[in-house]
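Undergrad: the sequence and its predicted three-dimensional model are supplied below.
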Amino acid sequence: MTRESVTTAMRRALAIADRGPVTGVNPRVGCVILSPAGDLLAEGWHRGAGTPHAEVAALSALANPADAVGATAVVSLEPCNHHGRTGPCSEALIAAGIAEVVYSVDDPGEHSGGGAERLRSAGVEVTGGVLAAEGGAFLRVWLTAERAERPFVTLKWASSLDGRAAAADGTSQWITGTAARHHVHERRAASDAIIVGTGTVLADDPSLTARGEAGELTAHQPVPVVIGERAVPANARIRQHPQPLVAVGHHDLAAAMRQLFDSGIRHAFVEGGPTLASAFVAAGLVDEYLVYLAPTLLGGPRLSIGEIGVGTLADARRLRIDSVEQLGDDLVVIARPIPPHTHDTTPQTHPADARHERTT
């Protein structure tokens, strides 16, 4: 088996993994099975919770199950080694007679990891780390959540070019244009949960649904989460959301994120006002920044971000720009914190009561 053929197969495994659902507790995984001569025998990917994992799907796609004997399985993630809703992929590969397993990224799960060791103990040749950078980038959201045992957090805000979330009188609907707002709904639909503070709920009465260009609900709806001690009104629009409301009756963000992780949330989309946004930043809980910039100037005090614990330039929260895209007249900037995280990660406890850019 040549390195080139294995690399090509791994790129194929990553490509078909992308067909799996972007939301949910499970990672997107692809598997390609090669003959000893390097020919493609079968492929499969994970289609969602409760369905066969990629390795089992690929084995099931073989024209003749006996073809697995002596073959190589190329997988985008280390085969799992635990009994969940399906059996361990490591055991399925061993039982099928696979002779070699090549994977891209180690499974960091406390219960699901260890597949490589199990395979080696059964005499299977195992190679990890093939296209690890590409595999890690593809699984960044899921890997971050699993390693930190909290959801991957995308923080979104919209502002004028001078960083204001609203005019001096509080008006903010709409700072950005239609294309930017459609983009927000696409990102909501790709998340497991959408988070706001009680201040946003009481001031704006948002629905927090993901909607298409015609206003229709998308197939997947993020779970609505409200953080704050004040009660959500019985007649609030958020209570009509297709998903049940999760009301977090405190301001301990670290505890709230662990609660969401334990409930199966792996990607959280944080909206709302500057107070909640600033609390997430100050707590060191933001993995991705999604900032929409409108070509307008507002001036005044209503900044998109408030106090985040930076007293001097040396303490600034440094970011890396991943992309900049024009959406109509607006820009969307996607950035991430530059590792390592050396700032204090103590959760902030002040109320999330502010809002400026209206959330619907």
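TA: Perfect, thanks for sending it. Numbering: from 1, shown residues only.

Undergrad: could you use CA atoms for every contact and neighbour count after this?
TA: OK.

Undergrad: any buried residues in stretch 122-130, and which?
TA: 124, 126, 128-130 (16 or more other C-alpha atoms under 10 Å).

Undergrad: hmm, I was thinking of stretch 269-283
TA: By 16+ other C-alpha under 10 Å, the buried positions in stretch 269-283 come out as 269-283.

Undergrad: so which of the residues you listed is the closest to Ile308?
TA: For those, the closest approach to Ile308 (C-alpha to C-alpha) belongs to Ala282, at 4.5 Å.

Undergrad: in the stretch 1-150 of the chain, which spans are helices?
TA: All helices of the stretch 1-150 of the chain, identified by DSSP state H, counting those that start in this stretch, fall at 3-17, 54-60, 89-96, 115-121, 132-138, 140-148.

Undergrad: A further structure is provided below for comparison with the first:
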Amino acid sequence: MGATPAETAAMRRALQIAATPGVPLGPNPRVGCVLLAEDGSEVAEGFHRGAGAPHAEVAALTEAGDDARGTTAVVTLEPCNHTGRTGPCVEALVTAGVRRVVFAQADLNPVAAGGADALRAAGIEVEGGVLAEEAAQVNRAWTFAVEHGRPFVTWKFATTLDGRSAAADGTSRWISSEPARQDTHRLRAECDVVLVGTGTVEVDDPLLTVRDDWDRPVRHQPLRAVMGLRDIAADRRVLNNHAETVHLRTREPAEALRELFERDRQHVWLEGGPTLAAAFLAAGLVDEVVAYVAPSLLGAGANAVGDLGITTVSDQLRLRIRQAAVIGTGADANVRLTLGRTP
């Protein structure tokens, strides 16, 4: 029968609350749920607040109490049909007496799939695919990871106008401006892994944490991953207790991503140097590029990316610009380019 106007409006609200700021990312998708009475009015709503917390459907059902009986549950992801840290949402919906379920995105995770069929078997009306593309964008990294069996990779770098990521003497702090660095932390916070190579750790000694505009660490930190065969010196800051750190003893990008996927990680923020970036690009494992371009020139120094084996213009790796924005003002202005692979 399709979704009613009230159900579609409720789905937009569910998508909005699914993306509530501050919800930690990974390993679970962001999900929102709105319960509607038969007249289309809202009874309750809820969203998933992170791993181990009640799922969105359960949060909404708890808020509604006995008023949940006979309602329509509008949820951004197909209700799960498995027991993990929490019980199956299908069982909670059936027990609460929900009459109808409208969901957006089908759950492609084989562990949790099958919710729609289980609901129908219990006599509940089910309508799927409502605003599915919008729901997939809310969970773009999770969706990609489930579909491809590896994390989504965003490569971030800062460069001068002439493509230099460091000066001839090796110094690289700071090519980007303070506003650009603050912007980087906001985007870094949307990932669940920050990945660099052992060379970057040895030379730059980065923290690899997410910090706020006052340089204070935020509560929820992504996993810090260091890739490479050499040992990490014990005094490196990446080994402090500000966030969890893993050493991936490999030089193969695909192997590193496999290990991270096995750790339930869906979005890698790649901040390594030009050699590591070239390895991921050559392997076809960069899905998005975020480049901060400073209005400056160095004339010499390290390139933003290492040798890709490209010897002629016709073979150049082309990217599609998805967004361009000026970050900061005046002398602190940088241009942020967000690019994706061409189809």
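TA: Sure, I can see it. Every value quoted in this text rests on a predicted model; they were computed, and no experiment measured them.

Undergrad: contacts for stretch 152-167 of structure 1?
TA: By C-alpha atoms under 8 Å, 6 or more residues apart in numbering, the residues outside stretch 152-167 of structure 1 that reach it are 141-142, 144-145, 172, 175-176, 266-273, 277, 285-304, 356-357.

Undergrad: now do stretch 250-265 of structure 2
TA: The contact list for stretch 250-265 of structure 2 (C-alpha under 8 Å, 6+ apart) reads 26-27, 145, 149-151, 192-193, 227-229, 248, 266, 279-280, 283, 285.

Undergrad: on that earlier part again, pick out whichever of the buried residues of stretch 122-130 of structure 1 sits closest to Ala236 of structure 1.
TA: Of all the buried residues of stretch 122-130 of structure 1, Gly129 has the smallest distance to Ala236 of structure 1: 49.1 Å, by C-alpha to C-alpha.

Undergrad: quick one: map that closest one onto structure 2.
TA: Matched to structure 2 by TM-score structural alignment, Gly129 of structure 1 sits across from Gly129.

Undergrad: wait, that match sits on Phe103?
TA: Yes: with contact defined as C-alpha atoms under 8 Å, Gly129 of structure 2 reaches Phe103; the gap is 6.3 Å.

Undergrad: now do the strands in the stretch 151-300 of structure 2.
TA: In the stretch 151-300 of structure 2, the segments counted as strands under DSSP state E, counting those that start in this stretch are 152-159, 193-197, 223-227, 245-248, 267-270, 288-293.

Undergrad: out of those, nearest to Gly65 of structure 2?
TA: The closest of the strands of the stretch 151-300 of structure 2 to Gly65 of structure 2 is strand 267-270. By C-alpha to C-alpha, the value is 36.0 Å.

Undergrad: what residues does the closest one touch?
TA: Strand 267-270 of structure 2 has contacts (C-alpha under 8 Å, 6+ apart) with 141-142, 145, 151-156, 188, 191-196, 277.

Undergrad: now swap in stretch 85-93 of structure 1 and tell me
TA: 49-53, 55-56, 79-82, 115-116, 118-119.

Undergrad: one more time with 10 Å
TA: 49-56, 59, 68-69, 72-73, 78-83, 95, 98-101, 112, 114-120, 122, 124 (C-alpha atoms under 10 Å, 6 or more residues apart in numbering).

Undergrad: coming back round to it: chain neighbours aside, what residue packs nearest to the match of Gly129 of structure 1?
TA: Nearest residue to Gly129 of structure 2 in three dimensions, chain neighbours excluded: Ala104, at 4.6 Å (C-alpha to C-alpha, 6 or more residues apart in numbering).

Undergrad: distance of the one you found from Ala10 of structure 2?
TA: 11 Å (C-alpha to C-alpha, to the nearest Å).

Undergrad: now do the shared contacts for the two.
TA: Shared contacts of Ala104 of structure 2 and Ala10, defined by C-alpha under 10 Å, 6+ apart, are found at 74-76.

Undergrad: can I get these in CSV with distance to Glu134 of structure 2 and neighbour count?
TA: Shown next, in CSV, are the shared contacts of Ala104 and Ala10 of structure 2 (distance: C-alpha to C-alpha, whole Å; neighbours: other C-alpha atoms under 10 Å):
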residue, distance to Glu134 of structure 2, neighbour count
Val74, 14, 32
Val75, 13, 33
Thr76, 9, 39
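
Undergrad: among those residues, name the ones in strands.
TA: 74-76 (DSSP state E).

Undergrad: quick check: closest non-adjacent residue to Gly97 of structure 2.
TA: Arg69 (4.5 Å).

Undergrad: next up, the contacts around His46 of structure 1.
TA: His46 of structure 1 neighbours (C-alpha under 10 Å, 6+ apart): 16-21, 26-31, 52-58.
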